[in-house]
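Trainee: The sequence isn't on hand, but the structure is:
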């Protein structure tokens, strides 16, 4: 009986998740710069501290976040993930922590001054979920017959393709396009209007982790009230 009580005590003392496995991407600035740096990374670190649970960040290609969730290899996914009605068929999301927007990125001096200049050209986009992804689906719906859409696994591949002129433009998260305009050695410039995409950026999980997402939502609301979120936002995005 005494042994049973001891076992029950230790079982009940364990946190809800001994280790929360968080899938993210290798590199997608300014959201992910490394496993210790980037807006999404520092946001997740703050949330894990608030949860009082240990988190393990697991990097992978963007399109593998979905299969990793499906197989139970990760509990959460973060990394510039936009909420969409299609994704909500299979996954649940935290409260959105930022508006999701897209913008084109082109080479400096490319001579692209209007969308007509991209007619028939190759335009790159990051490969999203198995159903295409929010950014891909936007291009397919609005420009499917206008230019050639090429998909890429990660940001480094798409930036390399733009730099060597394999593609004529890239369609990226607005903040990512601005990052490369400012940090790409004067090679790139944003082009065209900023376009609302999806329903905001959020943390994604399977429905089985609804209780964990609810705990995260409470923390996100708290960060907004005590300016912790605003201070983090200004670190990576300034006053934009």
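Mentor: Perfect, I can see it now. Predicted model only: the values in this text are computed from it and were never measured. Residues are numbered from 1 along each chain as shown.

Trainee: all contacts plus neighbour counts: C-alpha atoms, from now on.
Mentor: Noted.

Trainee: following the longest helix along the chain, which helix or strand shows up next?
Mentor: Under DSSP state H, the helix in the chain containing the largest number of residues is helix 210-225. Next along the chain after helix 210-225, taking DSSP states H and E as the criterion, comes helix 228-237.

Trainee: how about that next one: buried residues?
Mentor: Using 16 or more other CA atoms under 10 Å as the test for burial, helix 228-237 gives 229, 232-233, 236.

Trainee: ok, so of those residues, who is nearest residue 105?
Mentor: Residue 105 has its nearest neighbour among the buried residues of helix 228-237 in residue 236, at 19.4 Å by CA to CA.

Trainee: That closest one reaches residue 41, doesn't it?
Mentor: No. Using CA atoms under 8 Å, residue 236 is not in contact with residue 41, being 11.4 Å away.

Trainee: tilt between the longest helix of the chain and helix 228-237?
Mentor: Comparing the axes of helix 210-225 and helix 228-237 via axes from the mean of the first three to the mean of the last three CA atoms, to 10 degrees yields an angle of 80 degrees.

Trainee: And for residue 192, the neighbour number?
Mentor: 14 (other CA atoms under 10 Å).

Trainee: residues of the helix or strand containing it that come out buried?
Mentor: Using DSSP H and E, residue 192 sits within strand 188-196. The neighbour-count check on strand 188-196 (16+ other CA under 10 Å) flags 188-191 as buried.

Trainee: Show me which of those residues is closest to residue 6.
Mentor: When these are ranked by distance to residue 6 (CA to CA), residue 190 comes first, at 61.7 Å.

Trainee: Report the spatially closest residue to that closest one, excluding sequence-adjacent ones.
Mentor: In space, and not counting its chain neighbours, residue 190 is closest to residue 105: 4.5 Å by CA to CA, 6 or more residues apart in numbering.

Trainee: ok, now which ones touch that neighbour?
Mentor: Residue 105 makes contact with 169-172, 177, 181, 188-191 under the criterion CA atoms under 8 Å, 6 or more residues apart in numbering.

Trainee: Would you format those as CSV with distance to residue 69 included?
Mentor: Below are those laid out as CSV (distance: CA to CA, whole Å):
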residue, distance to residue 69
169, 31
170, 27
171, 26
172, 24
177, 28
181, 33
188, 34
189, 35
190, 33
191, 34
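
Trainee: then this one, side by side with the first:
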């Protein structure tokens, strides 16, 4: 490859990276907040980079680049509702543990799954969770529960990470939550691992993993297949991601 071509690709990559980094922090200092970007700017920048890295194929390059940019800057919606009160959670815990409660707030159960099982380009995938936390007998205040979803690109780097409180005020109990993740058209094929992490009073207590597989279709668009998670790790355990 000619030197000027290499330089052009490098310049485009650096430029897009800088622009997307700005997108990730717009609207607040926390990198864990919902991303708030200018879709037009992201799409144009992504399209330019895509055309460069595909060797001048402007149509395919624009689709790929714009898809990646859209994924990085798309907003991930989060919803959670309480389905079991703190008192109900304590009663169930006592029943299963000879009438005793843990000394400190403890995770009872945490499960995650994607619905639907597969989606087409331009649709959204929803990561659903069941969370149950019981207040400890030595706790003076109710626990603060937070959930985080981290989406990884096929190369193992983080595409986006969103962390949200499960309830508006500190509370134990059981909760049903969901992250709605848009997967734009044009995103390259490959595995997009998704990790969900649960925090109680600021401490990580569990994580679950699923793999979002992007499969190329015969058309210009792409099809996304969601793979079921591996066997869940026990509450309180952690594992590494790519």
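Mentor: Received it, and whenever you're ready, just let me know what you need. A quick note: this is a predicted structure, and the numbers were derived from the prediction, not measured.

Trainee: TM value for the aligned chains?
Mentor: For this chain pair, the superposition-based TM-score is 0.25 by TM-score structural alignment, normalised by the length of structure 1; 112 aligned residues with a CA RMSD of 6.3 Å.

Trainee: what's the helix or strand encompassing residue 65 of structure 2 packed up against?
Mentor: Per DSSP H and E: residue 65 of structure 2 is located in helix 58-73. Packing partners of helix 58-73 of structure 2 (3 or more CA pairs under 8 Å, 6 or more residues apart in numbering; DSSP states H and E): helix 3-25, helix 39-53, strand 158-165.

Trainee: which of the residues in that helix are buried?
Mentor: Buried residues in helix 58-73 of structure 2, counted by 16+ other CA under 10 Å: 58, 60-73.

Trainee: relative to strand 158-165, how tilted is that helix?
Mentor: Here helix 58-73 of structure 2 runs at an angle of 30 degrees relative to strand 158-165 (the same axes, to 10 degrees).

Trainee: helices or strands up against the helix or strand just after helix 58-73 of structure 2?
Mentor: Per DSSP H and E, helix 58-73 of structure 2 leads on to strand 77-84 as the next helix or strand towards the C-terminus. Counting contacts by 3+ CA pairs under 8 Å, 6+ apart, strand 77-84 of structure 2 is packed against strand 173-182.

Trainee: Which strands and helices lie in contact with the strand it packs on?
Mentor: Using 3+ CA pairs under 8 Å, 6+ apart: strand 173-182 of structure 2 touches strand 77-84, helix 86-96, strand 124-134.

Trainee: Of these, which stretch is the most buried?
Mentor: strand 124-134 (a mean of 22; mean count of other CA atoms under 10 Å).

Trainee: Check which element follows that one along the chain.
Mentor: Next along from strand 124-134 of structure 2, by DSSP H and E: strand 145-152.

Trainee: got the buried residues for the lengthiest strand in structure 2?
Mentor: The residue-count maximum for a strand in structure 2 (DSSP state E) belongs to strand 203-216. Judged by neighbour count using 16+ other CA under 10 Å, the buried positions of strand 203-216 of structure 2 are 204-216.

Trainee: now do stretch 109-120 of structure 2
Mentor: Across stretch 109-120 of structure 2, burial judged by 16+ other CA under 10 Å covers 109-114, 118-120.

Trainee: first to last residue in it, what's the distance?
Mentor: Its first and final residues considered, stretch 109-120 of structure 2 spans 31 Å by CA to CA, to the nearest Å.

Trainee: for stretch 181-193 of structure 2, same thing?
Mentor: First-to-last distance for stretch 181-193 of structure 2 - CA to CA - comes to 13 Å.

Trainee: For residue 195 of structure 2, what is the enclosing helix or strand?
Mentor: For residue 195 of structure 2, the host element (DSSP H and E) is strand 190-200.

Trainee: If you could redo that for residue 102 of structure 1, that was the one I meant.
Mentor: Using DSSP H and E, residue 102 of structure 1 sits in strand 101-107.

Trainee: Report the angle between that strand and strand 188-196.
Mentor: Going by the same axes, to 10 degrees, strand 101-107 of structure 1 makes 160 degrees with strand 188-196.

Trainee: which is the next helix or strand following strand 101-107 of structure 1?
Mentor: Going down the chain from strand 101-107 of structure 1, the next helix or strand is strand 122-126, by DSSP H and E.

Trainee: ok, then the element right after that following strand?
Mentor: Using DSSP H and E, the helix or strand that follows strand 122-126 of structure 1 in sequence is helix 134-143.

Trainee: Would you mind confirming that residue 162 of structure 2 makes contact with residue 148?
Mentor: Yes. In this structure residue 162 of structure 2 lies within contact range of residue 148 using CA under 8 Å: 5.5 Å.

Trainee: still on that earlier bit, which strands and helices lie in contact with the strand holding residue 195 of structure 2?
Mentor: Packing partners of strand 190-200 of structure 2 (3+ CA pairs under 8 Å, 6+ apart): strand 145-152, strand 203-216.
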